[in-house]
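Chemist: Need the 3D shape of this:
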Amino acid sequence: MTQQHSYLIFRINNSLYGVSTLSVKEIFLLPELTPILEAPPGIVGVIDVRGQILPVMDLNLRFGQQTNNYSLTTQVIVIEQGEQNLGIIVEEVSQVRDLSVRDTPNQPVADHHSHPFIAGVVRSENDILVIINLANLIKSVFKPNYGARQNYLEQPFPVRLLPSDYPQQATPSQQLIIGGEQIKSSSLANSSTQLTSEALEILRERANRLRQIDEVRQNADNVKNLAIIVLNQELFSVDLENVREFTNLEQVVPVPCCPPHIIGNMNLRGEILTLIDICQILNLPPINLGTISQLIVVEVDDLRVGLAIEKVRDTISVNVGEIDLVPAASYSTNKKYFQGTLSYQKNTISILNISSILQSENLVVDQSG
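Modeler: From the prediction side, this is the model:
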């Protein structure tokens, strides 16, 4: 019998990488980072995650390549090896795949000593996947085994905060790029190039939430993980249980003789994905395709479609006790399309019921043809 192992697949620089799911602790959107002095190669900052200091690595920098622009949809995968945790910055988390020994090439792709952080390269579903050697990656951060300077970290993490003149001292590996703008100070307040106030608030709020230690949230049954999205300049939330992935909107092929809410089809890594506009059943004006840059791939039972949105603003975890019922006076004609409401940044936003929306007679999606 061929032994299979599950791998979390993610994308960096249009390349696909994989890490064993057994080593994945959690995934969250990029928060505000605190840069540190004399960081190991590739470490761009640290995060306080519920009282534990987490170093965060940019694999591009660790592999000797130029970093990409980060954005509000950039994600951090937290991996753990024993008692040591490391965050890896990724552009997009794709999916979980089961890989077998048969997927592994007969010949090694590269010499281990020249590529200590690559365990191998495999072919899966017409994709080439680079499998990360997590053991060596962790050692490069926490042990003095790699690099001439032997920069490494021990537990507890020896944080050295940056001085007030850090913007002038910043090295390329310590300059964070968010949305095309450089962040060069731990507080962001002294940066020579500032983020928008909205983006800065989002990053700081994410960091603040990660610092919080909530005993109630240790019980997964009491927690909902939600994505905050923008649709027609309004905020909504979506239960991440129904979300397969977030991705950018690529070339869309219109489908003849379809209702207006069917935007068209898109090739998503070899899969034909139908894109739909859910504004109609939410009593919103039709979506403006000129403002759409992202989509959410959602899955309910055997149905998988893409929801066109303006952008993903955030992901949050909330206690179910923080979710209120949909007011009787609200959404009188489509109340069934909402799971409830919650407070977010002084706004009351609705949680979409993706299952009810996709099963609506007003939103028929026929993928049989």
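Chemist: alpha carbons only for contacts and neighbour counts from here, please
Modeler: Will do.
Chemist: Strands along the stretch 201-350 of the chain, start to end?
Modeler: Assigned strands in the stretch 201-350 of the chain, in chain order: 223-231, 234-239, 243-248, 252-253, 262-268, 271-276, 294-300, 303-309, 311-319, 338-344, 347-352 (criterion: DSSP state E, counting those that start in this stretch).
Chemist: Could you dump those into CSV with mean neighbour count and distance to residue 189 added?
Modeler: Formatted as CSV, these follow (neighbours: other Cα atoms under 10 Å; distance: least, Cα to Cα, whole Å):
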stretch, mean neighbour count, distance to residue 189
strand 223-231, 20, 26
strand 234-239, 20, 27
strand 243-248, 18, 30
strand 252-253, 14, 41
strand 262-268, 18, 40
strand 271-276, 19, 40
strand 294-300, 20, 30
strand 303-309, 21, 31
strand 311-319, 19, 22
strand 338-344, 18, 24
strand 347-352, 18, 26
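Chemist: Here is the second sequence; please produce its structure so I can put it next to the first one:
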Amino acid sequence: MKNNLYLTLSLNKYLYGINTVYVEEVFNLPELTTISEVPHGIIGFVNLRGKILPVIDLNLKLGYLSPDYRLTDSIVVLKCEDFQLGMIVNQIHEIRELSFEKISTDLNYPRELLVDQQANINMIAGIVNFPDDIFILNEPKQWLEDSEIKQVLSLSNYLQKENYDNYNVDETQTHDSESLLLQKSIFYPNATLEARKVLKQRADHLRLPTKNQDFQSFKTLAVITLNDHLFGIDLEMVREFVEIHQVTPIPCCPAHIIGNMNLRGEILTVVDLRGLLLNLPPQGIVFGSKAIVIEVEGIVAGVIVGEIYDVMFSLNLQKVMAIPKTINTINEQYCQGATLYNEKTMHILDIPKIFLQGGLIVDEVI
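Modeler: Coordinates of the predicted model:
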């Protein structure tokens, strides 16, 4: 039985999955520039480090109205063969491992998804009940006709030759920067002035060429919660995200060791870090509890989490700050610092220290 990893995401009110083999990166929604006479569903273009990236809204492609865009939306950059495409989504969820056998092609579409049956056939490969309905997306090149792909590539090449950037309006024509911003965001007509400033800042950063960016100063994190506190975990140490269905208690173990679970034939020990990080008693396992499988220097364990907020958060290490002194509920010795995530303080966990020096090892076995 062959398994693949799928990035799950929310679009409108439905849950979709895309094979991670197509996923290159994820970033927050920036300013997009629209062009007339584009294929249906393409909402604009963004300059991504000097390369023009077309962006698609699957709501439009599937035949129903697109909801209002928000600053919390993201763009997932996909690549299929030589074709690169951005996909706007409302929320990124966890990565799930699914077998082909679980993907049913007998689709029971909601009424809203029956607007354009041909688009459904081109875009949706099947459905998985796990336990929510997840619509599995086809490879991105199937979303557009060959003629539409050629048109998109032609427009991208034209913009590339014209030395396009997202803000090619001559700003010397006006001294009123706010008036200039109000002329933009055509794809996001309901954006406030403050929102448009944020969109512009994001786009300004994205179009910086690679040579001007120090990628060693960035780290990708998974963002999780424990008792309403936000924590970031280095994604390089995260093996996968799982739901906990059954745990067998282990006799004579410390309270933070919840027990063992069978993960596709592998016995995985499940631990609760609340006592270590928050000085709180461990909580019991309930149906639907989630865990992150972490591997550090050969040690593998499932770490119980509350919610998984983000699976590909790009952290600028230059923005890591000392833990605020006003926060005294966090055990600082197991944190590498703090940063802001959606205007809230997030603590960055020192996973190697937690696993190797936090007392999680019992008789050399977790």
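Chemist: Now compute the TM-score of the two chains, please.
Modeler: Their TM-score after superposition, calculated using TM-score structural alignment, normalised by the length of the second structure, is reported as 0.57; 291 aligned residues with a Cα RMSD of 5.6 Å.
Chemist: Including distance to residue 215 of the first structure, could the strands of the stretch 201-350 of the first structure go into TSV?
Modeler: Listed next are the strands of the stretch 201-350 of the first structure as TSV, based on distance: least, Cα to Cα, whole Å:
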stretch	distance to residue 215 of the first structure
strand 223-231	11
strand 234-239	22
strand 243-248	26
strand 252-253	45
strand 262-268	39
strand 271-276	39
strand 294-300	30
strand 303-309	34
strand 311-319	11
strand 338-344	20
strand 347-352	24
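Chemist: Out of the ones you listed, which gets nearest to residue 50 of the first structure?
Modeler: When those are ranked by distance to residue 50 of the first structure, counting by Cα to Cα, first place goes to strand 311-319 at 13.4 Å.
Chemist: okay, the angle between that closest one and strand 243-248?
Modeler: Relative orientation of strand 311-319 of the first structure with respect to strand 243-248: 150 degrees, computed using axes from the mean of the first three to the mean of the last three Cα atoms, to 10 degrees.
Chemist: Ignoring the adjacent residues along the chain, who's closest to the residue nearest the centre of the first structure?
Modeler: The centre of the first structure sits closest to residue 75, judged by Cα atoms, centre = their mean, with a distance of 3.3 Å. Taking Cα to Cα, 6 or more residues apart in numbering as the measure, residue 75 of the first structure lies nearest to residue 29, with 4.2 Å between them; neighbours along the chain are not counted.
Chemist: ok, the one you found - how many residues close by?
Modeler: Here the number of neighbours of residue 29 of the first structure (other Cα atoms under 10 Å) works out to 22.
Chemist: related to what we said a few turns ago, nearest to residue 185 of the first structure, out of the strands of the stretch 201-350 of the first structure?
Modeler: If you check each of these against residue 185 of the first structure by Cα to Cα, strand 311-319 wins as the nearest, at 22.5 Å.
Chemist: Show me what that closest one is packed against.
Modeler: strand 24-29, strand 223-231, strand 294-300 (3 or more Cα pairs under 8 Å, 6 or more residues apart in numbering; DSSP states H and E).
Chemist: angle of it against strand 338-344?
Modeler: 90 degrees.
Chemist: Run through who's touching strand 311-319 of the first structure.
Modeler: The set of residues that contact strand 311-319 of the first structure without belonging to it, under Cα atoms under 8 Å, 6 or more residues apart in numbering, is 28-29, 72-73, 202, 216-217, 222-231, 292-295.
Chemist: what residue of the second structure takes the place of residue 119 of the first structure?
Modeler: Mapped onto the second structure by TM-score structural alignment, residue 119 of the first structure lines up with residue 125.
Chemist: which residues sit in contact with that match?
Modeler: 105, 135-138.
Chemist: isn't the residue nearest to residue 75 of the first structure right up against residue 78?
Modeler: No - contact criterion Cα atoms under 8 Å: residue 29 of the first structure and residue 78 do not qualify, at 11.0 Å.
Chemist: show me where the first structure has helices.
Modeler: Listed from the start of the chain, the first structure has helices (DSSP state H) covering 59-62, 134-142, 166-169, 197-211, 354-358.
Chemist: what's the closest non-adjacent residue to residue 323 of the first structure?
Modeler: On the basis of Cα to Cα, 6+ apart, the spatially nearest residue to residue 323 of the first structure that is not a chain neighbour turns out to be residue 342, at 5.0 Å.
Chemist: Contact partners for that neighbour?
Modeler: In this structure, residue 342 of the first structure makes contact with 322-324, 348-351, judged by Cα under 8 Å, 6+ apart.
Chemist: go on, residue 148 of the second structure?
Modeler: Residue 148 of the second structure makes contacts with residue 39, as judged by Cα under 8 Å, 6+ apart.
Chemist: how much space is there between it and residue 39 of the second structure?
Modeler: For residue 148 of the second structure, the distance to residue 39 of the second structure (Cα to Cα, to the nearest Å) stands at 6 Å.
Chemist: Ok, residue 140 of the second structure next?
Modeler: Counting by Cα to Cα - residue 140 of the second structure and residue 39 of the second structure are separated by 14 Å.
Chemist: what do you get for residue 152 of the second structure?
Modeler: Residue 152 of the second structure sits 7 Å away from residue 39 of the second structure, going by Cα to Cα.
Chemist: quick one: which of these two has more around it?
Modeler: Each of residue 152 of the second structure and residue 39 has its neighbours counted (other Cα under 10 Å); residue 152 has more, 22 against 16.
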